[in-house]
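> Predicted coordinates and the sequence they were generated for:
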Amino acid sequence: MSAKEDFYKDLLTQVFDAGVQAAQPGQAIQAAWDSHIAPWLDQMAPERERVWVFGAGKAAASMAKALEAAVNGKEVLQGFVVTRRGHDVKTSTIEVLQAAHPVPDEDGQRAARRLYKSISEVPSSDAVIALVSGGGSSLLSVPVRDIPFVDLQQLNRALLSCGAPIDEMNVVRKHVTLTLGGQLAQVCSAPVFQLLISDVPGDDPTSIASGPFSPDESTFHDAVEVLRRWAVQVPHSISRHLDKGARGEVADTPKRSSLVFRKVKTHLLASNLKSLNAVTQHLEDKGYKVLNLGDTLEGEARDVAQVHAAIARQAAMGQGGWPAAPLAIVSGGECTVTLNETQMRQARGGRNSEFLLALAFYLRDLNADVDVAALAADTDGIDGIGGHAGALMLPGDRQLCKSAKLAPQLHLDQHTSYDYFKRLDRLLMTGPTMTNVNDLRIILIGKP
């Protein structure tokens, strides 16, 4: 690898690490404990014997460890959290359970059923701290009584491959489970302080892990419409349940007007926007002008890549009124990749590596005086299928691609971005980062 490629690779990975570090729960939970949680506990549960801790998500274990450190023995903590397998950390008193993600497995169902039962038994004089982060939707999947668990698994697979944005997928999930869409708050008689790490565009608490402790304004009619709009084929038990709900034969999820939410307090610890701000600051310190496109970008990965490529092309060529190089383009949010059944079986990669492959394809004929390099990765360290966090695009990759006789368009069409970047030795491998605030995309045009 040339010195120029080393420069871009090192800088891109440093910047990504800065974004991930900004989403770690440690300092944020300590500050929340001192300023918000401790006073709230004295107000809402002055006669508490203990503080119960429950949670779910990819960051749940690291949040539990940070909470233990913040409490520092001042309270009796009891409870457990469930996280994605491989995302566990060692805790002292809060138990950590592991289960599959994104399609729930039996371990996850057992953990979620245990959590549902445990939280309903917390004495009203005690208090609950709920640790909620992205990934919690599948880790808290307890289907309603008339839906078999295997049908819920099939629904999750169908939703993940249909191309629907995360908030619409969550509308359906909330209406086929006992645990999502505010239903955990509904069965808990004690006051709840929920700490959130957001992986959804806009940081809406009702969408983070499908809002187990947040009001849900969506309806059964909305869930039916999502399935229709995205042509999602679901098992009969699910369509039957949703139809019954739409006819008013099943109680809907609790809404904002419900009295149960008077006892719920919500605090946002980390988000994609906070990580983007950290990325922006790091790049500015390195001498880049930064074009921050925000944290709410959604859409098909290759479509989002086409827009980014158009901006990068004009900026690199000194056209379109964009700031001159050295320029960095950064964005967050969450792309989607729509797959049919055949593609589901052969796909290897994820939404970030697919975005980057599409970006490289759309810039394949760029002939500019400045170099263009890029990174796209998921802040949780796992991008789809392959065990990678994402990938890098470096100067010289076009020649390397030709030498390796790779066909970018073929890998795009087959959704095998992992194989493409593995051949180029451009995969970003971080392992689980113990947090999750969605995706970061960074494009560098020139160097200071």
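Cool, got the structure.
> going forward, measure contacts and count neighbours with C-alpha atoms only.
Will do.
> Buried residues of stretch 292-309, list them for me.
292, 294-296, 298-306, 308-309 (16 or more other Cα atoms under 10 Å).
> Could you list which of those residues belong to strands?
The strands, defined by DSSP state E, take in 292, 298-300 from these.
> Going by contacts, tell me the helices and strands next to the helix or strand where L11 lies.
Assignment of secondary structure by DSSP states H and E places L11 within helix 3-21. Using 3 or more Cα pairs under 8 Å, 6 or more residues apart in numbering; DSSP states H and E, the elements in contact with helix 3-21 are helix 272-285, strand 372-378, strand 439-445.
> Presented hereafter is structure B, for comparison with structure A:
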Amino acid sequence: MKHFTVENPRAFLASLFRAAVSAADPQDCLACALPEPPVGRTIVVGAGKAAASMARALEQAWPGPLAGLVVTRYGHAAPTSRIEVVEAGHPVPDAAGQRAAVRMLDMVSGLCPDDLVICLISGGGSSLLSLALAGMSLEEKRAVNQALLASGATISEMNCVRRHLSSIKGGRLAAACHPARVVTLLISDVPGDDPVNIASGPTVCDATTCQDALDIVRRYGILLPASAERLLASGSGESVKPGDERLARSEVRMIATPAISLAAAAQAAAAAGIQPYVLGDRIEGEAADVGKVMAGIAFQAAQGTEPFQLPCVLLSGGETTVTVKGDGRGGRNVEFLLSLAIALDGHPNVFALAADTDGVDGIEEIAGAYADPTTLARGWQREMVPHAFLANNDGHTYFEALGDSIVTGPTLTNVNDFRALLITSPAGKGC
């Protein structure tokens, strides 16, 4: 590979992020995964941050009649003509999402074997498609969600609890469609791409149990409302299990994944003459801890020793967690980036970008941020103590003050976090 210098590291890293997001655009990846039209009706349901853009792409590609309803995050709608798009709360459920879930279950009831249900699922669906089990209120469901988000639990652990407190997730939506055929088109936002963890698996069977959910709650010291505790302890929140005949005609097709997006970013880097190294799409753990680990890898890469060849870019994905201890603005990507910057301590040859591919890091309408060798120095000039911002979980405030926030607006897709570390050659050791 012929190597080049990077005159504008920020622009280069931003181009890789755009390549990753573009690779998960439903407009480009959905049509080839569609099933054949049925003899009977085609009903479309779905949920997630990409649900509206998936519905739009489906409408444009589908050869016959269809109707349906999908729910997405506020501000993430896309124009459709036959599939209704409803906006609802994320990451904390609201009444709009609850009403949409009730309508979806009603829409798929009474179908026959000749009918087809196309389910469009992407990340964010756990909160957007929220319908608590009987005996639990929406406010109690919201309280559970907020406690999970602050607990430090992994996404798979959070979704295990959510599935066992839901009337629509954990295979229940597919069971309601029986005996119709169900084809679920998935955009994965979870490490490992396990369908049961994408939007808490509304159309797939679930081998986990209420006891598993209780174990997670106790492991993290999560205080549940009494109603949720009763549902889990009694086993009445059990999800649809493997072998259930109601899911015999339910099929899953993965159309976009974090790995596909990282590969697209790697291809873009190579085309620019920069050696890419994909470190993996399943990186989890506390965001601040992952930042320290990535800094250690960056130090090694900056030496230009095997297996790293300079200049290079280290690419990774997955979903880190944040155990909230402060009252800052989050989110996990900027928490990672601030921890990384502190550990790098102004290393002159390392530049980084970390952002969520849906355009929302935490609850802020900010995708993430950019860091370079001057990040800490510029913060100190403004009398901002980086360690204090990290301890307060306030990465957004720190990077926004530096003008280094990345704001994309809704991308209308979601393949989780994207991290890119550019390591350049030391001056005088040409690229």
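Perfect, thanks for sending it. Worth saying up front: this structure is predicted, and the values here are computed from it rather than measured.
> one step back: is it possible to export the helices and strands packed on helix 3-21 of the first structure to CSV including distance to S417 of the first structure and mean neighbour count?
Below are these laid out as CSV (distance: least, Cα to Cα, whole Å; neighbours: other Cα atoms under 10 Å):
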stretch, distance to S417 of the first structure, mean neighbour count
helix 272-285, 24, 22
strand 372-378, 12, 26
strand 439-445, 16, 26
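> Which one of these lies nearest to F261 of the first structure?
helix 272-285 (25.7 Å; Cα to Cα).
> now what about the one helix or strand T72 of the second structure maps to, what contacts it?
Assignment of secondary structure by DSSP H and E places T72 of the second structure within strand 67-73. For strand 67-73 of the second structure, contacts defined as Cα atoms under 8 Å, 6 or more residues apart in numbering pick out 42-52, 55, 82-90, 97, 100, 104, 107, 120, 124-125, 128-129.
> Now check D126 of the first structure against the second structure: what is it aligned to?
By TM-score structural alignment, D126 of the first structure lines up with D115 in the second structure.
> With L412 of the first structure instead?
L412 of the first structure maps onto L390 in the second structure, by TM-score structural alignment.
> List the buried residues of the host helix or strand of that match.
If you go by DSSP H and E, L390 of the second structure is part of helix 386-391. By 16+ other Cα under 10 Å, the buried positions in helix 386-391 of the second structure come out as 386, 389-391.
> same for the next helix or strand after that helix, what does it pack against?
Remark: after helix 386-391 of the second structure, the chain's next helix or strand is helix 395-401, criterion DSSP H and E. Judged by 3+ Cα pairs under 8 Å, 6+ apart, helix 395-401 of the second structure is in contact with helix 332-344, strand 368-371, helix 386-391.
> Tabulate the buried residues of helix 386-391 of the second structure in CSV, adding columns for distance to A180 of the second structure.
Formatted as CSV, those follow (distance: Cα to Cα, whole Å):
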residue, distance to A180 of the second structure
P386, 56
F389, 53
L390, 51
A391, 51
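> With respect to R219 of the second structure, which of those is nearest?
A391 (22.8 Å).
> okay, now the residue nearest to the closest one when sequence neighbours are not counted: neighbour count?
Counting by Cα to Cα, 6 or more residues apart in numbering, A391 of the second structure lies nearest to G326, which is 6.5 Å off, once chain neighbours are set aside. For G326 of the second structure, the count of nearby residues is 14 (other Cα atoms under 10 Å).
> check contacts around G326 of the second structure.
391-394.
> Who wins on neighbours among those?
The contacts of G326 of the second structure, ranked by neighbours (other Cα under 10 Å): first place N393, 25 neighbours.
> Surely that one touches R329?
Yes: in this structure, N393 of the second structure is within contact of R329 by Cα atoms under 8 Å, at 6.6 Å.
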